[in-house]
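Visitor: Build me a model from this:
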Amino acid sequence: MKLLYSLLSVGKAIDIIVSSIDLNIGVEDISLLDASGRISAGNIYAPYNLPTSNRSVVDGYAVRAEDTYGASQTNPIELEVIGKVHAGEEPIELKPHTAIEIATGAKLPLNANAVIMYEDTSRIGDKVLIYKPVAEWANISRIGEDFEINSLIVRERTVLQPWHIATLASFGFSKVRVLRKVMISIMPTGSEIREPREPTPLSTEVYESTSYLVYSYLSNYKYLDLIRINPKPDDVEIISETLRNTLRSSDIVIIIGGSSVGEMDLAPKVLEREGGRILFRGVAIRPGRTIGAGVINNKLIFMVSGYPVAALTSLDLVIVPSIRRILGINELGRLKVKAKLTRRLVNTTGYTSYVRVKVFRCGDELYVEPLRITGSGILSTLTRGNGVIIMPPEVEGYEKNSLVEVELLGPIE
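Guide: All right, here's what the predicted structure looks like:
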């Protein structure tokens, strides 16, 4: 297939997308229990010190450190136990040469400056024997040790993780302000595709699977809200009307199929027919080079191949990185490992290649077997494999036994 347009690099394509769109994403206040994976709408600062008071981090006895100096196994120091304090209780005042039994998390009594663990003591009635000295502030979480008042606890445009949620809850927040979810509609097209119903072979048609891959892939991102449109035939009027209606409730539309330059590749024609502006057609990636992008009324349109592996490559290399850049977020990528190639791997210079691979162990070493670069519709290379090698355009290839970086898609068996 010969393209009629010059191919952009991955980086250039993303730059064009980001500079051409300004998504109008509002904000909303949601419960902390619904906030994991959402994007914080602004900086959040500590409203007070945490802990709010000095607290014990062990079970033991609150003491004055100086009252324990010189204690040993052969010469223990005896202190009078004058009380006990649990977490949530207000303690009594500690007096010189006394001790107060204290639970983990309990507030430190006034005048106490250390806690000695039960393991370093023995109890005899209302006395406690101290067998080792304890340093000042030992076993104590001090005021503001976790967070000082006005310190930044969540940065703006952070994808909230469980530890962010726990931190907010520890201050008493019940809600958090986040960006509204980005509305993405997934629109498969093609007269030859049919909705999956039951596992019965088709003669001249195919079951539509690519939108299922795209939907499932994007559903991992909780800051996205997804709609899958029923497949539409290769008809300009039908696709145009569907796109027009879909844009009313969408920030981004992903049109699947019809992204190339053939007579029945209608996605670019529909975009222009609806008054849109095409940003580019074609990116130097293998597979998936027919990916294109456009804008209609500040709404972003992606046009991707109807082949599932090509669509996955487009998602991984262009679509999701563009969305992250537009939203101003950073996220952890996939787990990466180094492994030895079982055979030579050749790239087409100028292309970013998405090589499906199988990573396996042999003794104490990891090896990686390339499965396929081409074959946009060969799903078995994904189900049989467990990783990808992303070859940059300036790399001509890797020799056998080279140590290469692999992004894991699944476990290593």
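Visitor: Please count neighbours and contacts with C-alpha atoms only from this point.
Guide: Will do.
Visitor: Can you report how many residues neighbour the residue lying closest to residue 33 once chain neighbours are set aside?
Guide: Leaving aside its sequence neighbours, residue 33 sits nearest to residue 165 (CA to CA, 6 or more residues apart in numbering; 7.9 Å). Using other CA atoms under 10 Å, residue 165 is surrounded by 21 other residues.
Visitor: tell me which strands and helices the helix or strand containing residue 165 is in contact with?
Guide: Residue 165 belongs to helix 162-170 when elements are defined using DSSP states H and E. With contacts defined as 3 or more CA pairs under 8 Å, 6 or more residues apart in numbering; DSSP states H and E, helix 162-170 has these neighbours: strand 152-154.
Visitor: What is the strand it packs on packed up against?
Guide: So strand 152-154, by 3+ CA pairs under 8 Å, 6+ apart, packs with strand 44-45, helix 162-170.
Visitor: one more time with 7 Å, if that's ok
Guide: strand 44-45 (3 or more CA pairs under 7 Å, 6 or more residues apart in numbering; DSSP states H and E).
Visitor: Now do the strand it packs on: everything it contacts.
Guide: Residues outside strand 44-45 that contact it (CA atoms under 7 Å, 6 or more residues apart in numbering): 150-155.
Visitor: what about burial for these, which qualify?
Guide: Buried members of those, scored by 16 or more other CA atoms under 10 Å, are 153-155.
Visitor: what's the closest of these to residue 43?
Guide: Within the buried ones among the contacts of strand 44-45, distances to residue 43 taken as CA to CA reach their minimum at residue 155, with 4.6 Å.
Visitor: and the end-to-end length of stretch 342-356?
Guide: Start and end residues of stretch 342-356 are separated by 14 Å (CA to CA, to the nearest Å).
Visitor: need the longest strand for the chain.
Guide: For the chain, the longest strand by residue count, based on DSSP state E, is strand 352-362.
Visitor: tell me which residues in the helix or strand following it are buried?
Guide: Scanning forward in sequence from strand 352-362 by DSSP H and E, the next helix or strand is strand 365-372. For strand 365-372, burial by neighbour count (16+ other CA under 10 Å) applies to 366-372.
Visitor: one step back: could you check how far the helix holding residue 165 is from the centre of its chain?
Guide: Mean-position distance between helix 162-170 and its chain equals 17 Å (CA atoms, centre = their mean, to the nearest Å).
Visitor: Next SSE downstream of it?
Guide: Moving toward the C-terminus from helix 162-170, the next helix or strand (DSSP H and E) is strand 175-179.
Visitor: One more, so I can put them side by side:
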Amino acid sequence: MITFEEALSIINNTRVSCTTEKVRLETSTGRILAADVFSDVEMPPFDKAAVDGFACRRADLHELLEIIEVIPAGTQPVKAVAPGKCARIMTGAMVPEGADTVIMVEHTEMTEDGNVRFMKDKTSANIAFRAEDVKLGQQVLSKGTLLKPQHIAILAAVGIPEPLVYRKPVIGIISTGDELTEPGNKPRTGQIRNSNAWQLMAQAGQLNLTKIYTGIAADSPESVKTHIKQAFEKSDIVLLTGGVSMGDFDHVPEVMQELGVEILFKSIAVQPGRPTVFGIRDEKFIFGLPGNPVSSYVQFELLVKQLIYRIMGHQLEPVVLRLPMASDYTRKKAERKSFIPVKINENGLIEPIEYHGSAHIHAYMEADGMMAVEIGEAKITKGALRDVRQL
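Guide: Coordinates of the predicted model:
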């Protein structure tokens, strides 16, 4: 048995193959950039008005100003601003030659003869100056960036309609167990509905990954082998739940080895998820996850997601909040590192959720995150600062 930190280190140091592809801008959110991006333009490309108002010379602020033209956004000024003159200008329009200030329209009044008077004591320039945001040739995004909507705006602004990104892995999903039946079926005596596969497909779906579901494997080495071989043919990462513990019908580790899988670990000092198996074959990966739904859910979040992002060219840094405990927390056994579901209350305090063990997936329905309780740690006192990994 290895520690959770050792398992995570194995995931982070396992060699992965990252291939690239170009995708349309509208489908690139959540993808990982595979190349640095440089700007082919200056931003702004010219001095532009930051407000609706009048472009003038600062030296003339307290003079009556004659309007010489109107400059809408998207047009080029025709006249230069001379002393005592101004141009009516719209937000985003090019500032005319000679002007160094745009006074806001609400800070002005019109005289009876159609001139403009500034009604304040002072004003800022109200000009977005050429290249003050981005210079020509400047790097604007780095390889490895996880693309969010604000990054999409940058890509569009620098003329990248098809960014180069890392390919997403295909996820193969298998459930094992003679006791399982699919959600649409009424369970017979001794049966339960298969929730793990659909949970894992939903977790993979949140990352916009392609999923291959092979169905339920029976509790026999032959059936498990058939499903794993089928999943390996079509997937980059295989997720199998159940059959990884020490029972008479837990065939997964031995079948993995028969299929040439190099097992890198098969037991972690963690709760939930101790009998988690991880292996590699021909640059493809397989996780044997425990059959209890909380275990498979948690280990996907902690380990599987880490590997997925590595294949996509990104080192995942999960969002972690450091907050105080709302009350004392105790546990009876402290031999393993434990991850427990918690809520963050209206006062920003951590409240552990009532949790009955690795089959109690309902405990995660209202969870804001998971809190780690370290090996040997049996009690956490009220007010103690703890890290909460957001879900």
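Visitor: What would you report as the TM-score here?
Guide: With the length set by TM-score structural alignment, normalised by the length of the second structure, the two chains reach a TM-score of 0.92; 389 aligned residues with a CA RMSD of 2.3 Å.
Visitor: re the thing from before, got a list of contacts for the longest strand of the first structure?
Guide: 284-287, 313, 347, 366-373, 381-382, 385-393, 412-413.
Visitor: can we see that at 8 Å?
Guide: 9-10, 284-287, 313, 339, 347, 366-373, 381-382, 384-393, 412-413 (CA atoms under 8 Å, 6 or more residues apart in numbering).
Visitor: Sort out which residues of it are buried, please.
Guide: Using 16+ other CA under 10 Å as the burial criterion, the residues of strand 352-362 of the first structure that qualify are 352-360.
Visitor: before we move on, what about stretch 13-27 of the first structure?
Guide: Using 16+ other CA under 10 Å as the test for burial, stretch 13-27 of the first structure gives 13-14, 17-18, 20-21, 23.
Visitor: How far does it sit from its chain's centre?
Guide: Computed by CA atoms, centre = their mean, the chain-centroid distance of stretch 13-27 of the first structure equals 20 Å.
Visitor: start to end distance for it?
Guide: End to end - CA to CA - stretch 13-27 of the first structure spans 28 Å.
Visitor: just stretch 342-359 of the first structure next, same as before
Guide: 10 Å.
Visitor: go on, stretch 28-47 of the second structure?
Guide: OK, stretch 28-47 of the second structure end separation, CA to CA: 31 Å.
Visitor: And that stretch, what's buried?
Guide: Going by neighbour count (16+ other CA under 10 Å), the buried part of stretch 28-47 of the second structure is 28-29, 31-35, 37-47.
Visitor: which residues in the first structure does it match up with?
Guide: Aligned using TM-score structural alignment, stretch 28-47 of the second structure spans residues 35-54 in the first structure.
Visitor: and residue 11 of the second structure, what does it touch?
Guide: Contacts of residue 11 of the second structure by CA under 8 Å, 6+ apart are 303, 306-307.
Visitor: Map it across to the first structure for me.
Guide: Under the alignment defined by TM-score structural alignment, residue 11 of the second structure corresponds to residue 17 in the first structure.
Visitor: And that match, which helix or strand is it part of?
Guide: Judged by DSSP H and E, residue 17 of the first structure forms part of helix 10-20.
Visitor: Tell me the counterpart of residue 282 of the first structure in the second structure.
Guide: With TM-score structural alignment as the criterion, residue 282 of the first structure lines up with residue 267 in the second structure.
Visitor: Now do its match against residue 31 of the second structure, distance only.
Guide: Between residue 267 of the second structure and residue 31 of the second structure the distance, using CA to CA, works out to 32 Å.
Visitor: Do I have it right that residue 390 of the second structure meets residue 368?
Guide: Yes: using CA atoms under 8 Å, residue 390 of the second structure is in contact with residue 368, at 6.0 Å.
Visitor: between those two, which one's more packed in?
Guide: Under the criterion of other CA under 10 Å, the comparison of residue 390 of the second structure against residue 368 puts residue 368 first, with 19 against 15.
Visitor: Just give the nearest non-adjacent residue to the more buried one, would you?
Guide: residue 343 (5.0 Å).
Visitor: For the residue of the second structure most remote from its centre, which three-state class applies?
Guide: Centroid-distance maximum for the second structure: residue 113 at 58.8 Å, with CA atoms, centre = their mean. Three-state call for residue 113 of the second structure (DSSP: H, G, I helix; E, B strand; the rest coil): coil.
Visitor: Tell me which residue of the second structure lines up with the residue nearest to residue 33 of the first structure.
Guide: Mapped onto the second structure by TM-score structural alignment, residue 165 of the first structure lines up with residue 152.
Visitor: To which residue of the second structure is residue 118 of the first structure aligned?
Guide: Using TM-score structural alignment, the equivalent of residue 118 of the first structure in the second structure is residue 105.
Visitor: Could you pull up the residues touching the nearest residue to its match once chain neighbours are set aside?
Guide: Among residues not flanking residue 105 of the second structure along the chain, residue 53 sits closest, at 4.2 Å (CA to CA, 6+ apart). Listed by CA under 8 Å, 6+ apart, the contact set of residue 53 of the second structure reads 88-91, 102-106.
Visitor: Pick the one among the residues you listed closest to residue 197 of the second structure.
Guide: residue 91 (53.3 Å).
Visitor: quick one: that closest one and residue 55 touch, right?
Guide: No: in this structure residue 91 of the second structure lies outside contact range of residue 55 using CA under 8 Å: 10.9 Å.
Visitor: What are the boundaries of the strands in the stretch 1-150 of the second structure?
Guide: For the stretch 1-150 of the second structure, the strands defined by DSSP state E, counting those that start in this stretch occupy 20-22, 37-38, 48-49, 53-56, 66-71, 85-89, 101-104, 108-110, 116-118, 127-128, 139-141.
Visitor: Pull out the buried residues from the longest one.
Guide: Read it as strand 66-71 of the second structure. Neighbour count says strand 66-71 of the second structure has 66-67, 69-71 buried, by 16+ other CA under 10 Å.
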